[in-house]
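In: model the following, please.
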Amino acid sequence: MLVAQGKLFAGSGANYQIVKVKLHASGILCYTDASDDIVEYKHEELIISDKLGTIPREIILPNKTLLVMNSEPFLDSWLSAGKKDVSKWEKSAKAVIGSIVAIPVTLYFIFAVVIPQMAVVFAPYIPDVFVELSSRHTMTAMDKTVLNPSEADLEKITALESQWYSLLANMDLDSEKYNILFRHTKMMGPNAFALPNGTIVFTDQLLELVDYDEEILTAIFMHEIGHVENHHSMRLISQTLATSIAITYIFGDVSGFFDFFASVSNTIATNQFTQKLEWEADEFALEQLRATGAEPVSFARGMKKFAEYADSENSLIAEDLEKILSSHPLTKERIANALEFAGVSESAFADMEVEIQKNKDALKAQSETEFEQLKTDLPK
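Out: Take a look at the predicted model:
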C-alpha cells in the first residue's frame, strides 16, 4: 500500500481539503473525508489526467470532486496501471521533432484544404433567411456610409437593366432573385459587387470608366452572377465561421465567434474573394458570354480598363483599387485567360481595341456634327 497527500476540491471554487490518500495494490484508492468517513473507489472508476512532466496529477472522482496530487514516481506508476505511458514521448527527440513538423502541416491541411472544402459543401444549405438578412444589412450599411444615389444617365442605365433582366431569363435563371442597382461613390471608385441574395451593384464610376460600353458591362455583370450562382459570399462566410470554430476548439478562444459575427457585413461588402473564387466567377462569365452569343473577349476588354485605371498616374485612388484587387488574380493573367478562351491573340486584341476606339471616335464626331447642324437649322 502506498500513502500520499492530496488536495480535495469539493466544489468549483478554490477551497480544498488536505487528505491522506491510500493507494492499494489491488487497485483501490481511499481517503477520509471531512466527515471522517472512509471513501473508496476502484481504479477503473477514476478519470485520470495524463502525465505531463512534473505537473500535478488531476483525478476526477465518481462523485465529481477533484483530487490533485503531486507527481511522484510511485504515484504515476499506480495511476498509469493498465494505461499506455505516453510520458515517454516527451523524452524522445524523434517524437519532439516529428511533432514540430506534423502540427504545422496538420493545421495547414485543416485550414487550407478541409475547411474550404467544407464551405463548398455547406454554403448552398445556409438558410435563405440568413442570406437575405446579411445582404440587406450590408446594403443598408453601405448606403449610409460609402454609397450615394446614382447620378448616371437614367436612359442608359434603364436600357442596361432591361437588357440584363432579359439576359437572366435567357440563361434560365430566376430573374426575380436578382436586383440590379446603380450607386455613386467617391470611396469605392470604379467597382461592381454582388451580395448573396442576388443584389448586384454597379458604381457610376465604373460606367464612366468603360464609357457605358454595353459589352464590357455585360461581361462584368456575368462575372458577378457567377459569384451569386456559386454561393461565393456564403462560402467565404462559412469558411470564416468554420475557421473560428476550429480555432476555438484547438486553442480554446471563444472570442473568434464575436469577431466573426461583427465582421460578416464587412466580409460581404469588401468583396474580397479568394483568387480561386475569382477564377470560378471569371470562367462562369466567359462560358455564359459564349453561350448567350456574346463575345468572351469583352471580359478581357473590361479587365484592361481596370488595369489602365490602376496604372493611371492621374488616379487619386489607384492605391486603394490595388488593395481591392489584392486578393484577386493578377489582372494580366485574367486578360490572358479570357483571350485564350476567346481564341484571340494579344496582337489581334490590340488591333481590335484600336478599331473599337476609332469607331467610337467616329460616332462621337458624327454626333457632334449632327448636333451642330441641328443648331444651324433651328429658326432664329
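In: use CA for all of it now, contacts and neighbours both
Out: Will do.
In: what's the first helix or strand after the host helix or strand of residue 245?
Out: Here residue 245 sits within helix 232-251, counting by DSSP states H and E. Next along the chain after helix 232-251, taking DSSP H and E as the criterion, comes helix 255-269.
In: list the buried residues for that following helix?
Out: Burial within helix 255-269, assessed by neighbour count using 16 or more other C-alpha atoms under 10 Å, is assigned to 256, 257, 260, 264, 265, 267, 268, 269.
In: between that helix and helix 232-251, how big is the angle?
Out: The directions of helix 255-269 and helix 232-251 differ by 160 degrees, with axes from the mean of the first three to the mean of the last three C-alpha atoms, to 10 degrees as the criterion.
In: against which helices or strands is helix 255-269 packed?
Out: Contact here means 3 or more C-alpha pairs under 8 Å, 6 or more residues apart in numbering; DSSP states H and E; on that basis helix 255-269 packs against helix 128-145, helix 232-251.
In: please generate a structure for the following sequence too, so the two can be compared:
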Amino acid sequence: MTEGLTTGNLPDEYQQLIDSVADFARTVVAPVAAQHDEEHSFPYEVVAGMAEMGLFGLPFPEEFGGMDGDYFALCLALEELAKIDQSVAITLEAGVSLGAMPIFRFGNAEQKEEWLPQLTSGEALAAFGLTEPDAGSDAGGTRTRAELAGGDWVINGNKQFITNSGTTISKLVTVTAVTGVDARGKKEISTLLVPTSTPGFTAEPAYNKLGWNASDTHPLSFVDARVPEANLLGERGRGYANFLQILDEGRIAIAALSVGAAQGCVDESVRYAKEREAFGRPIGANQGIAFKIARMEARAHVARTAYYDAAALMLAGKPFKKQASIAKLVGSEAAMDNARDATQIHGGYGFMNDYLVARHYRDSKILEIGEGTTEVQLMLIARDLGL
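Out: Just a heads-up that it's a prediction; the model follows:
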C-alpha cells in the first residue's frame, strides 16, 4: 500500500471487501439492529457472522489466523458497518485495534501464539483496559497497581468504560498498571495480560448508556488478581507509551467508523427526502432540505478523505499522528453534525428510536469523546504545529 488512496479509485480487492461488508450490513445487521438497541443486548449472531467473514482477522498475517490484509481494509469494513449500526462497528473496532493489536504489536512469540488465533478468528474478544475513574487522558492519574509477589503480578484497582469486557466470549483484558517508579520519580506504567477467568477480576454490571446500546461496556475491578510474571506485555515501564501508539492507529479506525455514521445519515436523508411529500411535492425539491443534505455529503466526503490520507501514511511507514488526529476530529464532528441535520430533516419521525437516524443521533456523540476527546485532538494538532 502506498500514499495516494482516493475515494472512487480503490484497487479491486478493497472494493470487493466494501461490497461484501455492505451486503452483510444490509441483510444481517439491519434487520436486528433496532431490537438489540432497544433491548441493550449484545448481537452474538452478528459477531459470529463477522467472524465467519474473517473481519476480526483483516489486518493480521495468516500465520496468526488473519486475512493477511492491512489496517485500511479494517477501516473500510468499519465504515460500511457503521452506516447501519455503530454498536456492531465499535465491537469490531475494539476487538481488533484495541483488543488484538496490542498483542500483535508488542507481544512475544508465546503470547502471540496463545492469543492471536483466538482473537483473529473472532472465537474470543479482548478488551483494552486504560481508562480509570480518575485517569483518562491523564496517565498520571493511573491508580491501578501491580506488584510482583512469588512470581506473579498482583493487581489491584479499577477501570471504566471498557468495551468488549463482559461478553461470554470475552477472554482477555490488556491492563495498564503502575508497577513502580522510574528514574525521574514518576509512575512506571506497564501493561499486563489478564485473562477474564482470573480470580479477583470482575466485570461489573454493564453501563446504562445514552447510545451504542448493543455494544458491551463495563467497569472492571481487580482485587488481588494474580497473573504470571510472564503476562507482562512489552517492555516494563513502556505500557502507557505503547498504548498511545495503539490509540494513534485506533483514531484512524474511529474516524472511519465516524464517516460511516455520517454517510449513513446522508443516505437515510436522501431516501426520506425523495419519499416524503409536503405541499404536493417531495421535500427534497425544496432548497432548504436539498442544501442541508448537500452539506452533509460534503462533510462525509472531507472526513473520508482525511482518514484515507492518515491510513496511507500509516501503511507507508511515515509519521501520521497529526493526520490521525485530524481525521478523528473532522470525522467525529461530521457524524454528530450529520446526525443532528438528519434528525431535523426527518421531523417527528427522526425523534423515534425505530428510525436509524435517531440511533445515529444518540450514538454519534461518543465519537467526539472516545479514544481521545475533541479537545485532545486539538491539543495534539496544535502541538505538532509547535504551539
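In: tm score of chain vs chain?
Out: Structural agreement between the two chains, given as a TM-score (TM-score structural alignment, normalised by the length of structure 1), stands at 0.22; 123 aligned residues with a C-alpha RMSD of 6.0 Å.
In: quick revisit: quick one: which of the buried residues of helix 255-269 of structure 1 is nearest residue 157 of structure 1?
Out: For residue 157 of structure 1, the nearest member of the buried residues of helix 255-269 of structure 1 is residue 269. The distance, counting by C-alpha to C-alpha, is 22.3 Å.
In: show me what contacts the closest residue to the closest one other than its chain neighbours?
Out: Once flanking residues are discounted, residue 269 of structure 1 sits nearest to residue 138: 6.4 Å by C-alpha to C-alpha, 6 or more residues apart in numbering. Contacts for residue 138 of structure 1 (C-alpha atoms under 8 Å, 6 or more residues apart in numbering) come out as 265, 266, 268, 269.
In: and the first one, how far from residue 76 of structure 1?
Out: Applying C-alpha to C-alpha, to the nearest Å, one obtains 53 Å for the distance of residue 265 of structure 1 from residue 76 of structure 1.
In: ditto for the third one
Out: As for residue 268 of structure 1, its distance to residue 76 of structure 1 is 54 Å (criterion: C-alpha to C-alpha).
In: now swap in the second one and tell me
Out: Computed with C-alpha to C-alpha, the distance linking residue 266 of structure 1 and residue 76 of structure 1 is 52 Å.
In: tell me the strands in the stretch 201-350 of structure 1, going along the chain?
Out: According to DSSP state E, counting those that start in this stretch, the stretch 201-350 of structure 1 carries no segments that qualify as strands.
In: all helices of it, in order?
Out: Chain-ordered helices for the stretch 201-350 of structure 1, with DSSP state H, counting those that start in this stretch as the definition, fall at 204-209, 214-229, 232-251, 255-269, 275-291, 297-311, 318-324, 331-342, 346-377.
In: and residue 162 of structure 1, which of those helices is closest to it?
Out: Proximity of these to residue 162 of structure 1 was assessed by C-alpha to C-alpha; the nearest stretch is helix 214-229, lying at 11.8 Å.
In: which other helices and strands does that closest one contact?
Out: Other elements packing on helix 214-229 of structure 1 under the criterion 3+ C-alpha pairs under 8 Å, 6+ apart are strand 192-194, strand 199-203, helix 275-291, helix 297-311.
In: name the residues of the first one that are buried.
Out: By neighbour count with 16+ other C-alpha under 10 Å, strand 192-194 of structure 1 contains the buried residues 192, 193, 194.
In: show me what contacts the second one?
Out: Put plainly, it is residue 193 of structure 1. With contacts taken as C-alpha under 8 Å, 6+ apart, residue 193 of structure 1 has the following neighbours: 200, 201, 202, 224, 269, 271.
In: among the residues you listed, who's most crowded?
Out: Comparing those on neighbour count, residue 224 comes out first with 25 neighbours (neighbours: other C-alpha atoms under 10 Å).
In: thought that one was touching residue 281?
Out: Yes: proximity of residue 224 of structure 1 to residue 281 meets the contact threshold set by C-alpha atoms under 8 Å, at 7.0 Å.
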